[in-house]
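Engineer: attaching a predicted model along with its sequence, questions to come.
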Amino acid sequence: MKTHQKTLILFSFLLCSLLGNAQEYQFDTGKSYIIGDIAISGSTSYAEQTIIVYSGLRKEELIKIPGEKLSNAIKKLWKSNLFSSIDIYATKFVQDTVYLEIEINDLPELNNVTIKGVKKGKFEEIKTENKLQKGTKVTENLITTTKNYLTNKYKKKGYLNADVNIITTEVLDSIEKKRVNMLIDIDQKDKVKIKSITFVGNEVFKDKRLRKVMKKTKVRNPVRFWKRSKYIVEDYKEDLTSLIDFYKENGYRDARVVSDTLIKNDDNTIALKLNINEGSLYTFGKITFVGNTVYSDAQLRSVLRIEEGSTYNGVELAKRIEDNTKPDGDNLVNRYQDSGYLFSSINPVETSADGNVIDMEIRITEGKPAYLNKVTVVGNDITNDRVIYRELRTRPGQLYSKSNIVRTIRELGQLGFFDAQQIAPNIKNPDPNAGTLDIEYSVVEQGSSQIELQGGYGGGGFIGTLGLSFNNFAIKDILKKDAYKPVPRGDGQTLALRLQASQFFQTYSLNFMEPWLGGKRPQQFSVSLSQTKQFLFDQQTFRADRSRSFNISGISVGLARRLSIPDDYFTLSQSIGLQHYNLNNYNTGLFTFGDGYANNLSYTVALARNNTYTDPIFPTGGSNFIVSAKLSLPYSLFNNVDYKALSEERESLNPNDPSDFARIGEIDQERFSWLEFYKIKLRGDNYTTLFKKFVLRSNVEFGFLGAYNNDRGIIPFERFFLGGDGLGNFALDGREVVQLRGYPNQSLSSVDGGAIYNKFSIELRHPITLGAGAKIFALGFLEAGASFNSFREYNPFNMNRSAGFGVRIFMPAFGLLGIDFGHGFDPLPGQTVKNGWETHFIIGQQF
């Protein structure tokens, strides 16, 4: 049927008066008709029946012309975003029957996208961000949103004059289907720098001080490289808010930016001019509390810490009432919520501002105390419920406490089984009338077991290392076949096995730890077994001489208990260890006897306090310190050996004489058959979030190895070796390797090791990503330390200094990896030139 023989239904009341043969299709406006048939015309790839069904119209349906059903049919088809034009025609009327035709044209699909003005590496990013995949329907909205998105994107990067043009060209494909090629032409132009920021109306604070407050909007300065002077609208608006907050913090609560003007200069820079109305200086007047029964006025004043007559500070007042940036901060809301008053509300109201003195009422609605109804955990597919529930500080029936929730999040994060960044407490079903609520802790499990597999050359041959650490082990399931996925897991225990070997040494160790011995209290039990064998180097064959060896067998058992006094962040740990050293024709400079043995029976006691939070890999606050003492029995008090006589005899002997040397060996065998010593160590770490995500870690360490009997002397074992990366892959003699970057490994102690050391360091850390798959952070450090052979030499200010930077990567399966570049500012012992740069690779070190 020809076009002029059809009537466009929605406008038929107009068309009927215009068409020459209108009489033929005359119908009554508003009359109901039965649909005789529905035909589909136009250019579309969709089946006729699909279009009819989607329109909602049906054959033999009764409709009004014009009417709501026809309007809805067109609306439904438009909402599909599949068509460029939609018209409904009446092609014929037969008495009370109407025949309809839906003329419809598909939107063209996107064929190719060409991008100009940016690097090729950005093409896919732009296509993905704007959903410009082949086959996408091309609408005016798609073109407009793409243009706006790209324009704003480059403005955010400082390209204030960025221009984006989008040109579309219709093409026909091989099946004569209409498609669209899109050209996106991006002209970034030059970045717009801020040439000047001036203020009008400011009398109290100078322009320089106000510009300093604007942290993200800076004037162009060639000297300042860490903060560029790009103009970014969002940052500028944020700085305007900071500017007003600065005034409010200094008592000018009515301060406002009356107007701000952006002036474009000829040299492609801009000038910002801000008109400030500072207002008057206000002070706090009387502050009264209304509605408080749980706490007295005096108690609330001690938390608010605002005195009458002090400069008005609205920002600080709001933080003293509630500070969302510090979940465990000391403020009024937290004080009430820690006492169970979850449903309380606290509102400051100004009651008078006469003479620029603001009197205030702190209006408190305490509500009912809130009690916990249900406490649940979701997301733990591997870790058994009891391992989690024993760490919770919130129990059903308990009075609600916000500090207990914060502490629970810390404890769950410290387990190491969950992504600490995703632990979330969800309050459910709060009922202010009944005074009850439920808490659901959501956790995301992460791999907690680690594998260490290393190979390399060192010490004259190939060194291979295999380490397995299962940090969520379940020893009770060790005989259950179904539990091996790949090993029994879920009980929070630790099982670690490490094997390391080369042609010159072999070392094996097995460690097991149960954090809740008996299951009723946090009482950690640990046991460790180790075996090490060292072979002497044969200088003729350049191989290991296996007939000459130094063997060490060791076992230790430990028990650590969480204390409740002074607080429950303290842990008291105790352990007993026994090591047996056996020398078989092993003559080196380490000992004066080559055949013989030594035994080391020691008791270690340590007091530690750790309240770092929340992520053990990247703590953002809190501190961790430990003081320990490792003690042997004072054998010289009861073994009836005259060590003074032995010492005098030893000094009288000539080590260059073979017979004297043999006698020296016999004397030292007597001195060291049972090792007698005491070792005191102190270590402290503190973490402080400075600004944004920058975290400052400060560290201090001290160690001292002493002797009960000076005639017996300090033992040649258990010594401190300072310098380098701090990694001690195998330690034959109980030595402790102490990190001090910027110097070669163990280069800052004597060959036999030091008896005293101290070390100080600070690190500034910033996270790159803290995701569950990998946690990465960068750091810069300053360090200083020294090692001494005796107290007579000790000088805590005579230290080797260094500085540098590095990066750490923690992956649950492999532990901590990293690299540091350190610059030593002082010479090594015996040298006169500073050490300079050193590169250190970090594997599995403490965080």
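Structural biologist: Received the coordinates, thanks.
Engineer: going by C-alpha atoms from here, please, whenever you check contacts or count neighbours.
Structural biologist: Will do.
Engineer: run the chain-centre distance for the helix or strand harbouring Tyr236.
Structural biologist: Per DSSP states H and E, Tyr236 falls inside helix 233-249. On the basis of CA atoms, centre = their mean, to the nearest Å, helix 233-249 sits 28 Å off its chain's mean C-alpha point.
Engineer: so what secondary structure elements neighbour that helix?
Structural biologist: Helices and strands touching helix 233-249, by 3 or more CA pairs under 8 Å, 6 or more residues apart in numbering; DSSP states H and E, are helix 140-156, helix 207-213, strand 256-264, helix 314-321.
Engineer: how about those in a markdown table, adding distance to Arg671?
Structural biologist: As requested, the helices and strands packed on helix 233-249 are arranged in a markdown table below (distance: least, CA to CA, whole Å):
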| stretch | distance to Arg671 |
| --- | --- |
| helix 140-156 | 74 |
| helix 207-213 | 68 |
| strand 256-264 | 81 |
| helix 314-321 | 64 |
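Engineer: hold the first one in mind and look at this next one:
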Amino acid sequence: MKNIYITIMLLFFVNILYGQEVTLYRVNVEGNTTTSDKMIKYSAGLRDGTQIQRSDISTALTRLWDLGLFDDVNIVLNNDSEYGVEITIQVEESPTLNNILFEGVSVRESRFTEKIDLKIGKRIRPNSLDAAAKKITEIYQEDGYFDVEVSSTIEVPQDTLVRAAYARDVIFQVKENEKYRLKNIQFTGNDNFSARKLKKELKDTKERKWWAFWVKSLNEKTFDEDKKALALFYQNEGYRDFQVVSDTLMVDRENFSLTLVLSLEEGEQYHYRNITFEGNEIADESTLKQLLKIEKGDAYSEKDFTKSVYEDMMSVYQDKGYIFSSVNPEIIPSGPDSLDINFVFNEGSKVYIENIFVSGNHKTRENVIRRELKLFPGDVFNKSKLMRSQRDIWILNYFDNVIPDVNPISEDKVDLDFVVQEKKSTQRINANLGFTGEYGITGGAGVEFDNFMGRGQKFNVGLSTGTNFSLYSNQEPSKYRSLNISFQDPMINDSPYLVGASIFYSYRGSSTNYYFPLDFTVAGAVASFGRRLEWPDDFFRVMWSVKLMEKQYQGTQADIDQYIGGLDTTRGISFSQMFSRDSRNRAEFPTSGSRFHLENTYSGGFLGGNENFQKHILDLNWFTPTFSKVVLYNSFKLGVIKTLDVDDDVKSFVPFDERFIMGGNGIPYGNALRGYPDNSIGPQTASGQAVGGNSMGKITTELRFPLSENPVIYVMAFGEMGNVWNSSKMSEPFYIERNGPLSMKKSAGVGVRFFMPGIGKLGFDMGYGFDDINGDGNPQGWEYTITFGQTY
């Protein structure tokens, strides 16, 4: 329509304006109600008294039309006199959009309003309705409505949202018709991989089965991405010449189904033949080949080749300071299925570190971050040390993000900037709160500062009180309360040495779910000293601690005689040595690395006191990345306690709270084993109450999948088994009986973990216990467990 008007008007003006300029004597404007005369004249470029020619009329029409404010634009010649020509610009203003309405839609209307170019209160531009209808059609086709019909009308609204005389409603009438579903995906030319395997490589293009309600219909955009993913899969398998020759969509209008046929040309699988190096002076050929990890005859893989070259092989240059070095792998096909690789190096110059900056730390003091760095100004740049520095800052768990930024300042110098993002809070509620279906609420409350005053120190003041009760017991609830004050400086004066101290007091009533018929009060203190080690590697730590405490027991004399050897007051003096190694890459959700902890405690004996025993605990944890973002977690824990030999005239015993118990969430002083009630695993009384044991073992496997990185939320599937035994002889617990491996209680289930600022870890687990613990021959069945405030 626009072109028609322009052509007609030019015919009117042709005789007057052809080949000459005339004076525009007067410009009139008609038809405008909201747009001013001045704006229309200015936009058209036609003003009284100016000289115009034929092209100016065409330009004026185009400019006015492009404003998007008018449905119709016309320029009329009114008069031609000695003073010049008089014209009138006639416009028909576009209506203002009052509301967008839909008829016949079965999906959320906001899906359309978010995508179409129509805004309430704005003019309805010419052709905008056609464009909007086309977009609505595309959205429907993404959902499988390939026969959808969309039309639009403009109507005068009954109630106006927009104050304008020309306010109008736009109504889209939709006839959805039947929905088509992708029933089959077929492949031709796939000689080396099954159709089932290839379908798995299509991330978003899936066959719609009756049970797969979440599968979307065929989408052109995501299908193009899936074809690229299919090509990448083949290239990673060695088929460098792979291509999708064609894709055909067959429509079954009787069954409203689609069949997608992909015609493939796989080509030959390539293998490495000769590998040569050129221009390498810093690293010799044998070193490069060892890092490359590619042998003659290996199948080519695009993904593995890229990693081997740019991450593994080039690391030798980056660790020696040649961060601007580069390599150009010349891939030369040789024969139908072989590749010769010639690596051409440009080694560049050695780079040194000029300055190291720290930014983003508004709470944590800078020295706390700097003491974790493995690089210093003046050092040769080393990528491995840079990554290790980033990891060591991460593992502090003070920051949501740590970014090492390398800024070149010359050909041989760079500045490093460690940009950190502080966590909202490094203070958390650290006392344990748990709930199990068998025993109800356990735990108390307290607050722990992991980064006290930004100095990287730990300070804890905990005051806890609570009640352990059983929903199925008539006994009085057992109460407990505790007070604990502790302080630890992991790197005193930025040195590798650790110092710490704590004082504690607690009262525990006789327990109904852990059999100990005496109330007792404990008071004591602990002093600790440790340091970071550099051998066997710098992930190792060692710490020594001395504990002094006194316990007072209350109950019947018969119980005191039986359980405490007649002592109503005991004193314990113990010395502990702890070796640990922690190479995890993160604190809250590790995806790689391991954690090892060995603790040996010697109490009594030549140290004095009434509690004479030795206790040893080994705890091993591994974190392994697997497919997608799933992390495999494995844990092995072993513990043993044994009474020391003392003189016959010395009354001595192993305290019940030092013995091992297991089951449930392990709160407040046991070992968790999901799928079973609290403290239910191990030696028991005739009435089924736990009494603790002298050795324990536990194995756990989890598959963890992250749902959120900040805050950290992940789900898991777990399987674990464990047990507690009376004997402290390690050969007995691991005697393999015919009825089950290691005589352990087994369970499996699912769970979820949330790491919330100011709280710590929240967890919920549902576990199924496969073994009988009640003597009735039936498995324990399902048990649920909630944990709150536990540390990492």
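Structural biologist: Received it, and whenever you're ready, just let me know what you need. On a predicted model such as this, the values are computed, not experimentally measured, just so you know.
Engineer: dump the helices and strands packed on helix 233-249 of the first structure to CSV, plus mean neighbour count and distance to Asn81 of the first structure.
Structural biologist: Below are those laid out as CSV (neighbours: other CA atoms under 10 Å; distance: least, CA to CA, whole Å):
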stretch, mean neighbour count, distance to Asn81 of the first structure
helix 140-156, 16, 10
helix 207-213, 14, 48
strand 256-264, 14, 40
helix 314-321, 17, 48
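Engineer: pretty sure Ser506 of the second structure contacts Ile485?
Structural biologist: No - with contact defined as CA atoms under 8 Å, Ser506 of the second structure does not reach Ile485; the gap is 11.8 Å.
Engineer: and Asn130 of the first structure, what does it touch?
Structural biologist: Going by CA atoms under 8 Å, 6 or more residues apart in numbering, Asn130 of the first structure touches Thr146, Tyr149.
Engineer: kindly recompute the last result at 7 Å.
Structural biologist: Thr146 (CA atoms under 7 Å, 6 or more residues apart in numbering).
Engineer: aligned partner of Tyr784 of the second structure in the first structure?
Structural biologist: Counting by TM-score structural alignment, Tyr784 of the second structure corresponds to Thr839 in the first structure.
Engineer: against the centre of the second structure, work out the most remote residue.
Structural biologist: Going by CA atoms, centre = their mean, the residue of the second structure most distant from its centre is Glu82, 79.7 Å out.
Engineer: ok, it to Thr88 of the second structure distance?
Structural biologist: 18 Å (CA to CA, to the nearest Å).
Engineer: do the same with Gly781 of the second structure
Structural biologist: Noted for Gly781 of the second structure: a distance of 89 Å to Thr88 of the second structure, by CA to CA.
Engineer: now swap in Asp117 of the second structure and tell me
Structural biologist: From Asp117 of the second structure to Thr88 of the second structure the distance is 32 Å (CA to CA).
Engineer: the second structure: helices as residue ranges?
Structural biologist: Ranges of helices in the second structure, per DSSP state H, are 2-17, 37-44, 54-66, 110-113, 128-142, 195-201, 220-236, 285-292, 302-307, 315-318, 366-370, 383-395, 557-564.
Engineer: quick one: buried residues of the first one?
Structural biologist: Residues of helix 2-17 of the second structure classed as buried: Ile6, Met9, Leu10, Phe13, Leu17 (neighbour count, 16 or more other CA atoms under 10 Å).
Engineer: looking at these, spot the one nearest Ser58 of the second structure.
Structural biologist: Ile6 (6.4 Å; CA to CA).
Engineer: chain neighbours aside, what residue packs nearest to that closest one?
Structural biologist: In this structure, Ile6 of the second structure finds its nearest non-sequential neighbour in Ser58, 6.4 Å apart by CA to CA, 6 or more residues apart in numbering.
Engineer: likewise Asp163 of the first structure?
Structural biologist: Distance criterion CA to CA, 6+ apart; nearest residue to Asp163 of the first structure, sequence neighbours excluded, is Asp187 at 5.1 Å.
Engineer: what is the equivalent residue in the second structure for that neighbour?
Structural biologist: Using TM-score structural alignment, the equivalent of Asp187 of the first structure in the second structure is Glu176.
Engineer: wait, that match touches Glu149, no?
Structural biologist: Yes - at 6.4 Å, Glu176 of the second structure and Glu149 qualify as touching, with contact defined as CA atoms under 7 Å.
Engineer: hmm, back to that, dump the buried residues of helix 2-17 of the second structure to a markdown table, plus distance to Gly348 of the second structure.
Structural biologist: As requested, these are exported to a markdown table (distance: CA to CA, whole Å):
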| residue | distance to Gly348 of the second structure |
| --- | --- |
| Ile6 | 64 |
| Met9 | 69 |
| Leu10 | 67 |
| Phe13 | 71 |
| Leu17 | 69 |
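Engineer: and which of the residues you listed is nearest Lys221 of the second structure?
Structural biologist: For the buried residues of helix 2-17 of the second structure, the minimum distance to Lys221 of the second structure (CA to CA) is 39.1 Å, reached by Ile6.
Engineer: map Asn723 of the second structure across to the first structure for me.
Structural biologist: In the first structure, Asn723 of the second structure lands on Ala786 (TM-score structural alignment).
Engineer: residues contacting Asn382 of the second structure?
Structural biologist: Gln318, Asp319, Lys320, Gly321 are the contacts of Asn382 of the second structure under CA under 7 Å, 6+ apart.
Engineer: residues near the last one, how many?
Structural biologist: By other CA atoms under 10 Å, the residues close to Gly321 of the second structure number 23.
Engineer: residue in the first structure paired with it?
Structural biologist: Looks like Gly321 of the second structure aligns to Gly340 there (TM-score structural alignment).
Engineer: if I look at its match, how far off is Asn181 of the first structure?
Structural biologist: Here Gly340 of the first structure is placed at a distance of 64 Å from Asn181 of the first structure (CA to CA).
Engineer: try Phe27 of the first structure
Structural biologist: Per CA to CA, Phe27 of the first structure is found 45 Å from Asn181 of the first structure.
Engineer: report the mean deviation for stretch 128-135 of the second structure after fitting onto the first structure.
Structural biologist: In the superposition against the first structure, stretch 128-135 of the second structure averages 5.3 Å from its aligned positions (mean CA distance after the TM-score superposition for the first structure).
Engineer: which residue packs closest to Tyr508 of the first structure, ignoring adjacent ones?
Structural biologist: Leu499 (4.8 Å).
Engineer: residue contacts, the one you found?
Structural biologist: Leu499 of the first structure touches Thr465, Leu466, Gly467, Thr507, Tyr508, Ser509, counting by CA under 7 Å, 6+ apart.
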